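Participant: based on what follows, work out the 3D shape:
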Amino acid sequence: MLLIGPPGAGKGTQATRLAEAFVVPAVSTGDIFRFNVKNETALGLQVKAFMDAGAYVPDTLTNAIVKDRLGESDAASGFLLDGYPRTTDQVAELDRLLDDEGTKLDAVVLITADTDEVVSRLLKRAEEQGRADDTADVIRHRLDVYAEQTAPLIDVYSARGLVITIDGLGAVDVVTDRILAALADRGLHATNTIEKAANPS
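Facilitator: Have a look, this model is predicted:
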């Protein structure tokens, strides 16, 4: 399964909950990159400059880290990708990777959100978490980059009949329920009951 949506649309939150519901790992390239930056690994030093500028990490680095992660044992029975692929070149690389493994995507969940709401969410998150990569200017730039590079992926996956569009505004539990209901309509049923969010606001 793949989650697509603009920065701040709630992909990370929903990825965690869906991974729990389907008992598969949530693979977030953003989390992987931030972990490496924080721990000043070789990869972290390479990607830090791109992240600080609000730019995407080059495909070669991203493809390598995703391939390595999906090769781990916990992803053998399924996985949920959050933040990858982000370009049509990455789509082609993921296609090759899945073909090599003899598997395919079951669904692409597109989470939509109003731009002003997204900016508000990310500014609040930056304040709470002290994230240097979430200034107002960088947020606007990231949204522009998303529209230019990532939105075309929706067309690619729509042509394959994989896209499920979900309104990302509203309480966390409500959005989760929307996604689970839409996936169930596709014959993809959760195997685990997830707890309601502690703070549904």
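Participant: could you use CA atoms for every contact and neighbour count after this?
Facilitator: OK.
Participant: residues contacting the spatially most central residue of the chain?
Facilitator: For the chain, the residue nearest the mean C-alpha position is residue 82 (2.1 Å; Cα atoms, centre = their mean). By Cα atoms under 8 Å, 6 or more residues apart in numbering, the residues touching residue 82 are 2-4, 11-12, 15, 26-29.
Participant: from these, which land in strands?
Facilitator: 2-4, 26-28 (DSSP state E).
Participant: before we move on, the earlier item: just the contacts of residue 82 now: which is nearest residue 120?
Facilitator: residue 11 (15.5 Å; Cα to Cα).
Participant: contacting residues around the closest one?
Facilitator: Per Cα under 8 Å, 6+ apart, neighbours of residue 11: 3-5, 82, 111.
Participant: before we compare anything, build this one as well:
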Amino acid sequence: MLNLVLFGPPGAGKGTQSQKLIDKYQLVHISTGDLFRAHIKNQTDLGKQVSQLIADGELVPDSITIAMLEEEVDRNKTAKGFIFDGFPRTVPQAEELDRFLESKGAKVNGVIALDVNQEELTRRIAERHKLNGRPDDDAEKLKKRIGEYFDKTIHVLPYYEAQGKLAKVNGIGEIEIIFNSLCEVIDSF
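Facilitator: Next comes the predicted model:
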């Protein structure tokens, strides 16, 4: 089983690259953001709990995020592996993911950080907001989400670096070139 964590701030290209990686490696993509949006759209109990948090650009509490992620992994028992996108965002979440996967006889094989500067992130998200109208992509919420990443989430990288599982890939350039770089890294795991 191949389990990957794809890291990067909002707009780094995680969703775009994840789809290509899913096709190549037959992995299940678990994006906590997508799961949250689906729960909100379907007005589930979870969706109602997290709706305001996401709308304000806040992080959802670990307990809710972890329970939702575990439910999604358990729903895909025959998966060849997973791409975790948007999770973990904190060291306690990373530790919990390790414990959960270990209980399934699995592990995080590798962590890939897409490196994209703030100017490019802002440009990409403004374009995405025009095309998709995602409420979490407006300028103020975006600034808060990017700030959350650089203030809090990025601190998870040393946790994986200490385990020898971290690789960084330049996330600026042509989609295919970035994808080929990702595949080289994944094949080395």
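Participant: one step back: give the buried subset of the ones in strands among the contacts of residue 82 of structure 1 as a PyMOL selection command.
Facilitator: Here is the PyMOL command that selects only those of those that count as buried (16 or more other Cα atoms under 10 Å):
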select buried, resi 2+3+4+26+27+28
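Participant: any chance of the ones in strands among the contacts of residue 82 of structure 1 in CSV, plus distance to residue 60 of structure 1?
Facilitator: As requested, those are exported to CSV (distance: Cα to Cα, whole Å):
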residue, distance to residue 60 of structure 1
2, 20
3, 21
4, 20
26, 21
27, 17
28, 16
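Participant: wait, which of the ones in strands among the contacts of residue 82 of structure 1 is closest to residue 91 of structure 1?
Facilitator: Distances from residue 91 of structure 1 to those, taken by Cα to Cα, are shortest for residue 2, at 11.0 Å.
Participant: the closest one maps to what in structure 2?
Facilitator: If you follow residue 2 of structure 1 across to structure 2 using TM-score structural alignment, you land on residue 5.
Participant: residue 19 of structure 1 too?
Facilitator: Aligned partner of residue 19 of structure 1 by TM-score structural alignment: residue 22.
Participant: same question, residue 153 of structure 1
Facilitator: Per TM-score structural alignment, residue 153 of structure 1 is aligned with residue 156.
Participant: any idea how far that match lies from residue 68 of structure 2?
Facilitator: 20 Å (Cα to Cα, to the nearest Å).
Participant: structure 2: helices as residue ranges?
Facilitator: 14-25, 32-41, 45-55, 62-75, 91-103, 118-132, 139-151, 157-161, 175-188 (DSSP state H).
Participant: between helix 14-25 and the last one, find me the angle.
Facilitator: Right, the one you point to is helix 175-188 of structure 2. Interaxial angle of helix 175-188 of structure 2 relative to helix 14-25 (axes from the mean of the first three to the mean of the last three Cα atoms, to 10 degrees): 60 degrees.
Participant: what helices and strands are in contact with helix 175-188 of structure 2?
Facilitator: The contact analysis (3 or more Cα pairs under 8 Å, 6 or more residues apart in numbering; DSSP states H and E) places helix 175-188 of structure 2 against helix 14-25, strand 166-170.
Participant: need the ones you listed in a markdown table with distance to residue 36 of structure 2, can you?
Facilitator: Output for those, formatted as a markdown table (distance: least, Cα to Cα, whole Å):
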| stretch | distance to residue 36 of structure 2 |
| --- | --- |
| helix 14-25 | 15 |
| strand 166-170 | 26 |
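Participant: so which of those is nearest residue 141 of structure 2?
Facilitator: Closest among those, using Cα to Cα: helix 14-25, at 18.6 Å.
Participant: okay, now residue 99 of structure 2: neighbour count?
Facilitator: 14 (other Cα atoms under 10 Å).
Participant: any idea what it aligns with in structure 1?
Facilitator: Checking TM-score structural alignment: residue 99 of structure 2 goes with residue 96.
Participant: ditto for residue 142 of structure 2
Facilitator: Superposed on structure 1 with TM-score structural alignment, residue 142 of structure 2 falls opposite residue 139.
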